[in-house]
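> What follows is a predicted structure for the sequence shown.
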Amino acid sequence: MAPKTNPGRFFEDYAVGQTIHHAVPRTVKMGERAVYHMLYPARHALYSSDQFAQGCGLPFSPLDDMIAFHIVFGKTVPDVSLNAVANLGYAEGRWITPVWPGDTLRSVSDVIGIKENSNGKTGVVWVRTTGLNQHDETVLEYVRWVMVRKRDAATPAPETVIPDLAQVIPADRLVIPRRLDFSGYDFTLAGEPHRWADYEIGEQIDHVDGVTVEDAEHMMATRLWQNTAKVHFDTTARPDGSRLIYGGHVISMARALSFNGLANAQMVVGLNGGAHANPCLAGDTIRAWSEVLDKAETDAPGVGALRLRLVATKGGEAFTLKGEDGKYLPHVLLDLDYWALVPL
């Protein structure tokens, strides 16, 4: 009799060209926002107030961009990273269509790259994931690559295919939500006076605040996104007996902390790249700093774009990232390169 349970895919189960339709679509409503704002100090006004969003040309406030990311990502875990050793990086991410309360999201992934590691026990798999709503409109797309265990180390290595990925999404490929208009932007209600012109390329911002993370809250968040990766829940899944904090939890915490200094970076619309540099564990205090990497104007009225590096740390000196050997310093948790929309 065939087994009824799913042990997850191992490295041998992937091949370039595969398309994986992920199970369990999810209808999202205001409950997701309430829990998200409870878990993280999220305060960006566009995602907090219908009235503020309407003043920016939208019909009402969409759900936070990272809610869309987490839900689309979570759908992929049982098929992509259930047996992962680590989630290694991101590229070519774009938010295409806002997610509104009542939308139903599902995910589809295409395997675009594969490479066995030299130890013969693991390999790296690249997937391009698309999140779709109930109208089959793309809400989000991104590439990520994951280190996955092999089922049998004796299995011959597949032919290596490494995808050619853009280092940066050109500003003219960013999708601006329809009708978005910052020409009448209310800086008082947003919380800070700083507009696009006030930021300079190369400027660094220490976001000051910190949040100590605990197991209970990160497991609640990870369950909320229906992420079933063993390393986040099962203490026997890691040699040191700890639960690894979900990398997306660190992303959302750092993004929320960046409000202090980037309150007007209202919408994340592009993900150029990202790395989870070191593991985050319960008891770590997450802090964040940002660097302005680039600036661009857009065709939307009053709307500019900032390319930002967001770095999350667990201590250490602000604005330090890598050592002389080019490797991330031990206190660095996250290095994220993204585009955000700000008022001109």
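Thanks, I have it.
> from here on, contacts and neighbour counts on C-alpha atoms
Fine.
> wait, what's in contact with residue 343?
Residues near residue 343 by C-alpha atoms under 8 Å, 6 or more residues apart in numbering: 182, 183, 185, 195, 196, 264, 302, 303, 304.
> Now tabulate the residues you listed in a markdown table and tack on distance to residue 47, neighbour count and secondary structure.
Shown next, in a markdown table, are the contacts of residue 343 (distance: C-alpha to C-alpha, whole Å; neighbours: other C-alpha atoms under 10 Å; DSSP: H, G, I helix; E, B strand; the rest coil):
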| residue | distance to residue 47 | neighbour count | secondary structure |
| --- | --- | --- | --- |
| 182 | 15 | 20 | coil |
| 183 | 18 | 15 | coil |
| 185 | 14 | 20 | coil |
| 195 | 18 | 17 | coil |
| 196 | 19 | 20 | helix |
| 264 | 12 | 25 | coil |
| 302 | 18 | 18 | coil |
| 303 | 17 | 22 | strand |
| 304 | 18 | 22 | strand |
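> Most widely separated two among these?
183 and 264 (13.2 Å; C-alpha to C-alpha).
> Span of stretch 294-312 from start to end?
20 Å (C-alpha to C-alpha, to the nearest Å).
> mind listing the strands for the stretch 201-344 of the chain?
Assigned by DSSP state E, counting those that start in this stretch, the stretch 201-344 of the chain shows strands spanning 204-212, 267-276, 285-297, 303-313, 332-343.
> One more to weigh against that first structure:
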Amino acid sequence: MKTNAGRFFEDFTLGETIRHATPRTLTHGDVALYGALYGPRFAVQSSEPFAQAIGYKHAPVDDLLVFHTVFGKSVPDVSLNAVANLGYAEGRFLAPVFAGDTLWAISEVIGLKESSNRETGVVYVRTTGFNQHGERVLSYCRWVMVRKRDKASPAPEAHVPDLAGVVDPAEIARHAPKLTIDSYDFDLSGSADRFSDYEIGERIDHVDAMTVEEAEHQIATRLYQNTARVHFDAMGAAATRFGKRLIYGGHVISLARALSYNGLANAFTIAAINAGRHVAPLFSGDTVSAWSSVVDRADLRGRDDIGALRLRLVAVKNRPSADFADRDADGKYDEGVILDLDYWALMPK
């Protein structure tokens, strides 16, 4: 059989390594299209002179464009037959990526667990993205619910990996070893707020909102070469429990990150993703807004000019973010919460 129907749960083996097809060279055109889709305004990624003034050789590609591109490489081999992408952990952005760099990826299967209904199973993978020089630029874990080919087929012995709840900030100092923040221009960045201006427990409602249209989320997902059927195939999607096309969860992450500029303009790069959960689905016509809370602050070893903020970014739909409460004592979310993402961002002191 020459066509690829994608892997089902039974096709995965604990410990196997999958080398994903189709390396992807990111161009200035890809960067411009990403900006047109989400409207991010962070100065480091928007301005070549600004980025060079603080030590980058060029304006780096947006961290999440890198993430989505690497993620897209893994879809045909991991989640083509997915029911849902469930979560993320141990994400590390290891080196900046620039227009002209080529990304490719491998994934290791680190966990398998059949669902109680025996119709699906959860597959855990650690995916690593490399550039054309073989240097690691990104590593993250994700777990995804995948259909079984045959409900009666035997399942492998269950193994759920032990994943860290938070990336040690000592590991993220190496993300920006050559930056010189002395030349960081707070007028051009759009905010005077620095690392010391944010308090643990502080909540920032990002005010702005974006309505998602059908065409734009499909353009975005095609940009990442993400082939998951639930995002494109209206006939196939009609047979799912949602009854219509589902917007790629990474689209929500990028929307929320872009919205977070209003309040976190100087959180100029994502250094690590500690955890992430797609709480509920998003569909065309829904309007996304977001809020962030400051979970922790960390000094970086050997740096007195940059700190790391641990931020919890929560995206919601169809109501202003200020209308939403945090989770209740039982961990239950308000109806309309669609994303809960825990990450470290670097910020000038």
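Noted; the coordinates are in hand. As the structure is a computational prediction, the values presented were derived from the model and not from experiment.
> Please state their TM-score.
Overlay of the two chains. TM-score (TM-score structural alignment, normalised by the length of the first structure): 0.97; 342 aligned residues with a C-alpha RMSD of 1.2 Å.
> Looking at the contacts of residue 343 of the first structure, which one is closest to residue 167 of the first structure?
Closest to residue 167 of the first structure, out of all of the contacts of residue 343 of the first structure and judged by C-alpha to C-alpha, is residue 304, at 20.7 Å.
> Quick one: map that closest one onto the second structure.
In the second structure, the residue paired with residue 304 of the first structure according to TM-score structural alignment is residue 307.
> Quick check: closest non-adjacent residue to residue 125 of the first structure.
Once flanking residues are discounted, residue 125 of the first structure sits nearest to residue 114: 4.6 Å by C-alpha to C-alpha, 6 or more residues apart in numbering.
> now swap in residue 343 of the second structure and tell me
Using C-alpha to C-alpha, 6+ apart, the closest residue to residue 343 of the second structure is residue 273 (4.2 Å).
> Map the one you found across to the first structure for me.
Per TM-score structural alignment, residue 273 of the second structure is aligned with residue 271.
> what's the neighbour count on residue 316 of the second structure?
Residue 316 of the second structure sits with 29 neighbouring residues when counted by other C-alpha atoms under 10 Å.
> aligned partner of it in the first structure?
By TM-score structural alignment, residue 316 of the second structure lines up with residue 313.
> unless I'm mixing things up, that match is touching residue 334, no?
Yes - counting by C-alpha atoms under 8 Å, residue 313 of the first structure touches residue 334, with 6.9 Å between them.
> dump the residue contacts of the match of residue 273 of the second structure.
By C-alpha under 8 Å, 6+ apart, the neighbours of residue 271 of the first structure are 90, 91, 92, 93, 94, 142, 169, 336, 337, 338, 339.
> what do you get for residue 174 of the first structure?
94, 269, 270.
> and the first one, what pairs with it in the second structure?
Using TM-score structural alignment to pair residues, one finds that residue 94 of the first structure aligns to residue 92 in the second structure.
> Okay, that match and residue 252 of the second structure: tell me how far apart.
Taken as C-alpha to C-alpha, the span from residue 92 of the second structure to residue 252 of the second structure is 20 Å.
> Kindly report the same for residue 29 of the second structure.
Taking C-alpha to C-alpha, one finds residue 29 of the second structure at 22 Å from residue 252 of the second structure.
> what does residue 73 of the second structure give?
19 Å.
> same deal with residue 299 of the second structure?
29 Å.
> Name the residues that touch the longest helix seen in the second structure?
Ranked by residue count, the top helix of the second structure under DSSP state H comes out as helix 63-78. Here helix 63-78 of the second structure makes contact (C-alpha under 8 Å, 6+ apart) with 6-7, 18, 20-24, 31, 34, 93, 96-97, 103-107, 127-129, 138, 223-228, 250, 254, 269-270.
> ChimeraX command for the buried members of those?
Those of the contacts of helix 63-78 of the second structure that count as buried under 16 or more other C-alpha atoms under 10 Å are selected in ChimeraX with:
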select :7,18,20,23,24,31,34,93,96,97,103,104,105,106,107,127,128,129,138,223,224,225,226,227,228,250,254,269,270
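> That'll do, ta.
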